[in-house]
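Participant: the following comprises the amino acid sequence and a computationally predicted model.
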Amino acid sequence: MSDLKPFDKITFEQYEALSEDIHIEIFEGIPYDMANPSQEHQTISMELSTTINNYIKKKHGSCRVFSAPFDVKLNDSPLTIVQPDLMVICDPKKLDGKRCNGAPDFIIEIVSPGNPADDYIRKLYYYKNAGVREYWIVDPRRRTITVNFFEQNILNIQYSFDATIKANIYDDLYIDFSEVDAMLN
């Protein structure tokens, strides 16, 4: 991570000056390395982003779908920048051409085997407090999807990979995870 020492706090200016091949997230000024996505991770991300994007296009919606690496600056002080695996942003004023400034409406994280607590605990806390409306945690190893719909205070509802799950921020978007699962075999 360039010349940063572990647990050194980083400023926004230092973050902006990092090489594009360095992938980190920052929580309260402290940088954390990100794991490289596996083939399974990429397959799930692609299937979900395609499904959500096709839905938005069909409905002529104004929301936009983005996938990592795309920065989301949740907070300036202390600096908190994340790169969710998948996000839906409905407020175009949050986009500045380089990142999303503020909370996306919908975030999906795909759990990496090396650090599942990051998605289940740390990011859950930050996303909820930043104003994310809905947050899903897709866990390929456990074959589960955990849905958190913060707007209605619905937390930690678990589904299996054979379920069809409603995206709560939309009236009629349902994602059939058996179709996603079929792409993994």
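Facilitator: In hand now; what should we look at? Numbers count the residues shown, from 1 in each chain.

Participant: drop to CA atoms for contacts and neighbour counts, all remaining ones
Facilitator: OK.

Participant: just checking, what packs against the longest helix along the chain?
Facilitator: Secondary structure of the chain read by DSSP state H shows that its longest helix is helix 39-58. Helices and strands in packing contact with helix 39-58 are listed as strand 64-67, strand 106-110, helix 177-184; criterion 3 or more C-alpha pairs under 8 Å, 6 or more residues apart in numbering; DSSP states H and E.

Participant: alright, now check it against this:
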Amino acid sequence: MIEIVLPSSRKTDCIIKNTAYSRAGVREYWIVDPAKACTTVYDYDKDAAPTIIPFDQPVQCGIFPDLSITVSDYLK
């Protein structure tokens, strides 16, 4: 699941949906935050702390190992 955070939806995306997705069995949740220029990745399968990745670095998908996305490539 990938969410793009808007100022009006920050609480919903970062807290409420994060909790709901974790409980619903979603395996991975990305929060793309333009205001902070980073993506926060929650890997629920590993039950580990989230990883914060700047937009200019690739985000490796845990579910699809061959998929990697560099967010800054899509902001040009």
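Facilitator: That came in fine, so what should we check first? Computed from a predicted structure; not experimentally measured.

Participant: can you lay out the helices and strands packed on helix 39-58 of the first structure as TSV showing distance to residue 155 of the first structure?
Facilitator: Conversion of these to TSV gives the following (distance: least, C-alpha to C-alpha, whole Å):
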stretch	distance to residue 155 of the first structure
strand 64-67	23
strand 106-110	14
helix 177-184	19
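
Participant: deepest of the ones you listed, which one?
Facilitator: strand 106-110 (a mean of 23; mean count of other C-alpha atoms under 10 Å).

Participant: helices or strands up against that one?
Facilitator: Using 3+ C-alpha pairs under 8 Å, 6+ apart as the test, strand 106-110 of the first structure ends up in contact with helix 39-58, strand 86-89, strand 134-139.

Participant: residue range for the helix or strand following that strand in the second structure?
Facilitator: Note on strand 106-110 of the first structure: by DSSP states H and E, the next helix or strand toward the C-terminus is helix 116-117. When helix 116-117 of the first structure is aligned against the second structure using TM-score structural alignment, it corresponds to residues 10-11.

Participant: starting at the chain centroid, how far to the matching stretch?
Facilitator: On the basis of C-alpha atoms, centre = their mean, to the nearest Å, the separation between the geometric centre of stretch 10-11 of the second structure and that of its chain is 13 Å.

Participant: mean distance, that stretch to its aligned residues in the first structure?
Facilitator: Compared with the first structure after fitting, stretch 10-11 of the second structure has a mean deviation of 0.8 Å; criterion: mean C-alpha distance after the TM-score superposition for the first structure.
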